[in-house]
Each structure stands twice: as C-alpha cells, then as structure tokens.
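Asks: coords please:
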Amino acid sequence: MILVTGASGYVGSAVLRRLSQEGHAVSGMVGNFRRAASVEDMGVPIRIANYDERASLERAFRGVERLVFVARDGNARAVMRQHANAIDAATTAGVGRIVFMSITDVEPSSAFYFTPVYRDAERRLLASGTKWTVLRCGLYADFILSHWIRPAIASGEMSLPLEDARVAPIAREDVADAFAMAAAADDCEGKTFELTGPAAHSFEEIADAAGRVFARPVRFAAIAPADYLERALDEMAEPWPHAFSSLCKSIAEGRYARVSGDFETLLRRPAARFEDFLRGAAAAM
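Replies: Below is the predicted model of the structure:
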C-alpha cells in the first residue's frame, strides 16, 4: 500500500488521485478531520496523524509499503522537527520506502530560509536505514504566477531583487506526475532526481511571457534586496518576509537556474514549458 501525506494539499491530492486512478492500493494522510473531508470525494482510505505526535505517525504508517512524504511549510524550526518525527516514525513502523519531496537548493552555503530544513531531512533519511527516493523540486511555476505575476498584472511592474537571475520553473502538476511515477516504480530506490522545467528564463523573459499570455503590459524592474525585504515586512507575516527574501538571494546566486533532464527520464516526456503553463492557467481563470 502507498500512503501519501499532505493529501488535502495540491501536490499530495494530485499524487493520490493519479495513483488511485492507476489502480494502486493507496491511502491519504491528513492532519485532522476537517482536512479529511476535503479528500473524501476520491474514495480512498484516509489516515489522520499529528506531525508533533510520534505515536500517531507510527499508527498511520503501519502496513505502508511506500510513503510519499510531501514536505510541509511554516516556521522552519517546527517543520524541521516535524520532518524528523515523520522519518523516525516511518522507520519504526517499518515503511518499505520513503519517497521524499525536497528542493534543489540544499547546499550548505545557501542562505534560503528553508534550506536547513530540507538538508536535515535528507540527512536523516539517508541515515535511517529505510529505503528511500528523493525528488528535489525546482521553483514552482505556480509560485511565480501566484506571488509575482498576478500582482504585476495588476500594477504593470514585477519588482524583485533579481537583476539578471534565471530560473527553470516547473509546474506543480508535473511535480505530482513525477512523484506518482517514482512511488509506483520499482527501480527508483536509492536515487535522487532533480525536477526542473525544460528551460531557464530571466525575469525579463518571464515578465514578457506574462504580458503576452494575459494581454497586459508587464515590466520587470530590479530593486535592491533591502527594498524588497522592507516591502515584504509590510505585506506578510513571519516567517514569510525572510523566507521570500532569502529565496530571492538564492535565485540571484543561480541556485534555481540549473536545468535537469531527470523529469524526462522519469516520465518519458519533457515538463511543461513555462509559457505553456501560463496559457493553461490563463484559460482556467
């Protein structure tokens, strides 16, 4: 049986739905009954567990052959603790293999707020003795659309501390496809895959693509990191101002520019081009 955590979230629910439609024995894990209600329409068994309660995690993981561990977010200290609890509980419960969602930006030199969280989880996973597969995700195309393009469509300007930085965005739909494939496959044990889009784009190119797709003038303007942080502190609650600002620093250092062929290796097709992703999102709006 394959258990998918974060089953009420976008990626987790998409992975669960794909595996169920392919005929796999699956179950979804959520944190409470309210979240369970949001996945009942899939008709799959649901397990409820609290990431801060090891015993509840161990109960949820019993009898699981493969665990699709969709990473959490929030306060970094809390998330690091919860990831450790889940990996330890899965090991104790005898899970056959953990398929873990990580990020491409895991180098010790990275300033990104969440990098230590993922680096710690990967280290724990490799030391656990449990079989594993790690999928390191690049920057989500959906993140760029939600947080940077949509405000820019309204204002006409995408102002970020990124100058000539490039990113290779990948859509969450493609990430879900990759996780479903890795969970179902028998030849992914002990392997790390990097999931990126098929091309790296500058933010001027991203702004131009947004302008074409949404038929609105969108201009990219590079601003100082301090100015971006000041704006983020006005607009967001912690930890997000520092998470977003440190993400921009990582992007500016080229940590999200790498293009990997691992997605195509897994799926036997390329990931969606960024402008095609935008066109699909525009059609759905």
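
Asks: going by C-alpha atoms from here, please, whenever you check contacts or count neighbours.
Replies: Will do.

Asks: which residues touch the helix or strand hosting residue 34?
Replies: Following DSSP states H and E, one finds residue 34 within helix 33-37. For helix 33-37, contacts defined as Cα atoms under 8 Å, 6 or more residues apart in numbering pick out 8, 30, 46, 48.

Asks: what are the buried residues along it?
Replies: If you call a residue buried by 16 or more other Cα atoms under 10 Å, then helix 33-37 has these buried ones: 35, 36.

Asks: how about this one, so we can line them up?
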Amino acid sequence: MGEQTQAQNTNPILVIGGTGKTGRRIVERLTERGVPVRVGSRSTTPTFDWNDESGWAAALEGVRAAYIAYQPDLAFPGAPEAITRVCELAKAAGVEKLVLLSGRGEEAAEVCERIVQAAGTKWTIVRCSWFNQNFSENFLLESVRAGEIALPAGDAVEPFVDADDIADVAVAALTEDGHDGQIYELTGPRLLSFHDAAAEISKATGQDVAYIPLTAEQYAAALREHGMPEEFVELFTQILDGRNAHLTDGVRRALGREPKDFADYARDAAASGVWSVD
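Replies: Sure, this is the predicted structure:
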C-alpha cells in the first residue's frame, strides 16, 4: 500500500445525519471496522445543521467520503438548494465520494440525485422508501405501543426495507470498490400492506396492534395537532399510490445476499422490549 493511499485512509468519513436511523448504524459499522468517522449532527463539533450552513465547511474539511441523509426529506422545499451547497463545499474540500440516501419514487428526490451525480466526485445513490424502523424508532413507536397505527395509506402495499440493510449498503459504497456510479433501489423481500405489518407486529409482541386508515384531511389535522410538517401528507399519498409496490434486487446487487424480512425485524424489535407497554 502506497503512502498516498495510507494517508487517504487516515482521513475520516463524514456521516451527515449520524445520529439518525441509518446514520447511527453506519457510524457503528465504520467504527467496528476501524474506519475513522466524523459524525455530522447538530450536537457534534463541528456541527452539521441542515438549517444553519455555518458549520458545513468545517464538517467537510479533510474527509475522504461523505454519507448524506437530508432531514426531514428530500421531497421537502429547500432540499435541492441545500444539497447543491453541500456538493459545492464537498468538491472544494477535496471529498472523493458522496453517498446519498434518496427517496424511492419521489420526483423531488431525483432532482437531488442529479445534483450529486453532477458534483464532480464519485457517487452512489441509495434509494429507499418505508423503513421497518419507522414502527420502532421515533415516528410510529408510540402508535404501536398504543395499539393503533393511523396513516393515510389506504390498502397500499409497501416493500418495507430494514435500516440495517440500508446501512450495510451505504458502508459498502463508502469503503469498497465497485459501487461508484450505482443507483441501488432497496426493498425488503415481500410486499406488505399496513394491515399486514400491524399483524406481524401483533404476532411478534403478543399485543393487539391495528392499522387505522385515515383520509388525507384527517392525517393533516393530526400532524397539525402534533406540530409536524403537513408536507408529510403529500409525501405519503404520493409514495403510497402504488408506484413503489414492486420488489427490487438492490440489496442483493450491492451485498450479494437477501434483504431482511419484516417478520424477522418485528421479532427482533419485540425481543428488544421497545414495544413493551409498562
């Protein structure tokens, strides 16, 4: 191994959103491999806050690759401008590789994908839709504990994908050859409705969990009540209109193995106690 390669390998990988569902898992995996990591979040030094550009350049300085997870979603207003600026700063800082977490079936997200593809660095796109962990980490955790998952999803089916699979693909793209210029669409191995997902969680927990379909208007009112962006209504009704109701081989192409099944995820989550009701 030449000196230049050794020097490059001592430079950290920046994980933007490094405390989130996928970012936290990526940081854990890179650390286990002995890869230097810089976590990019509002609570780190240097800070990385999507609402405050002042720390972005410092966060990107001296890193060899970066994982980009935009909050709250690439479909939201302001995302293309933010991704453009991050790409400009990354290129200026000499970052060699960008890995973007993108939204499957989202036209606005594909705008951001094209920005990354044109950044002048190596790149990999990781497209995903509904994470398994939405049911057990933050978003729907309290709903599952309460026994009712209420969403404007109708009878739509979704190829729920596990955050561990997403993290494994991202780590491969960040650290291994052969992933440059790839767009990986990731899904689980089965299509399930939200009724099916609730039934799997019920089976795993031994607790009754039901899916309650809402209208877009009902869900918008619920979001307002909890102070959440109403853009989520448009996003859910868009991506759950059937456009993502098919399976892909992205996990297999990237990792050479099959993706994790929702039933296995539900079993593991239940065993962790996260859904236990005191």
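
Asks: got a TM-score for the pair?
Replies: The TM-score (TM-score structural alignment, normalised by the length of structure 2) is 0.82; 260 aligned residues with a Cα RMSD of 2.5 Å.

Asks: what does residue 123 of structure 2 correspond to in structure 1?
Replies: Aligning on TM-score structural alignment places residue 123 of structure 2 opposite residue 132 in structure 1.

Asks: relative to structure 2, what is the average displacement of whichever strand or helix holds its match?
Replies: Per DSSP H and E, residue 132 of structure 1 falls inside strand 131-137. Following the fit onto structure 2, the mean deviation recorded for strand 131-137 of structure 1 is 1.0 Å by mean Cα distance after the TM-score superposition for structure 1.

Asks: so how far is that strand off the chain centroid?
Replies: 12 Å (Cα atoms, centre = their mean, to the nearest Å).

Asks: could you identify the helix or strand that succeeds that strand?
Replies: For strand 131-137 of structure 1, the succeeding helix or strand toward the C-terminus, using DSSP H and E, is helix 141-144.

Asks: corresponding residues in structure 2 for that next one?
Replies: Under TM-score structural alignment, the match for helix 141-144 of structure 1 is residues 132-135.

Asks: residue in structure 1 paired with residue 211 of structure 2?
Replies: So, by TM-score structural alignment, residue 211 of structure 2 is matched to residue 220.

Asks: doesn't that match fall inside a helix?
Replies: No: if the criterion is DSSP: H, G, I helix; E, B strand; the rest coil, then residue 220 of structure 1 is strand and not within a helix.

Asks: looking at the contacts of helix 33-37 of structure 1, state which has the most neighbours.
Replies: With neighbours defined as other Cα atoms under 10 Å, the most crowded of the contacts of helix 33-37 of structure 1 is residue 30; it has 25 neighbours.

Asks: any idea how far residue 68 of structure 1 is from the closest residue to that one other than its chain neighbours?
Replies: Nearest residue to residue 30 of structure 1, sequence neighbours excluded (Cα to Cα, 6 or more residues apart in numbering): residue 48, at 5.1 Å. Per Cα to Cα, to the nearest Å, residue 48 of structure 1 is found 15 Å from residue 68 of structure 1.

Asks: equivalent analysis for residue 169 of structure 1, please.
Replies: The gap separating residue 169 of structure 1 from residue 68 of structure 1 is 22 Å, by Cα to Cα.

Asks: can you check which part of structure 1 stretch 164-183 of structure 2 sits on?
Replies: Alignment of stretch 164-183 of structure 2 against structure 1: residues 173-192, by TM-score structural alignment.

Asks: check the offset of the matching stretch from the chain's centre.
Replies: Taking Cα atoms, centre = their mean, one finds the center of stretch 173-192 of structure 1 at 14 Å from the center of the full chain.

Asks: if we can go back for a sec, now the match of helix 141-144 of structure 1: buried residues?
Replies: 132, 133, 135.

Asks: sorry, back to before: tell me the spacing between the residue nearest to residue 30 of structure 1 and residue 56 of structure 1.
Replies: 8 Å.

Asks: also residue 107 of structure 1?
Replies: Residue 107 of structure 1 sits 32 Å away from residue 56 of structure 1, going by Cα to Cα.

Asks: circling back to that earlier point, quick check: buried residues in the match of stretch 164-183 of structure 2?
Replies: Quick answer for stretch 173-192 of structure 1 (16+ other Cα under 10 Å): 173-183, 188-189, 192.

Asks: now secondary structure and distance to residue 271 of structure 1 too, for those residues, in CSV please.
Replies: Below are the buried residues of stretch 173-192 of structure 1 laid out as CSV (DSSP: H, G, I helix; E, B strand; the rest coil; distance: Cα to Cα, whole Å):
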residue, secondary structure, distance to residue 271 of structure 1
173, helix, 9
174, helix, 6
175, helix, 9
176, helix, 11
177, helix, 10
178, helix, 10
179, helix, 13
180, helix, 15
181, helix, 14
182, helix, 15
183, helix, 18
188, coil, 19
189, coil, 22
192, strand, 17
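
Asks: closest one to residue 199 of structure 1 out of those, please.
Replies: Nearest to residue 199 of structure 1 among the buried residues of stretch 173-192 of structure 1 is residue 174, at 14.4 Å by Cα to Cα.

Asks: show me where structure 2 has its helices.
Replies: For structure 2, applying DSSP state H gives helices covering 3-10, 21-32, 56-60, 79-93, 107-117, 141-146, 163-175, 194-205, 216-225, 231-239, 250-255, 262-272.
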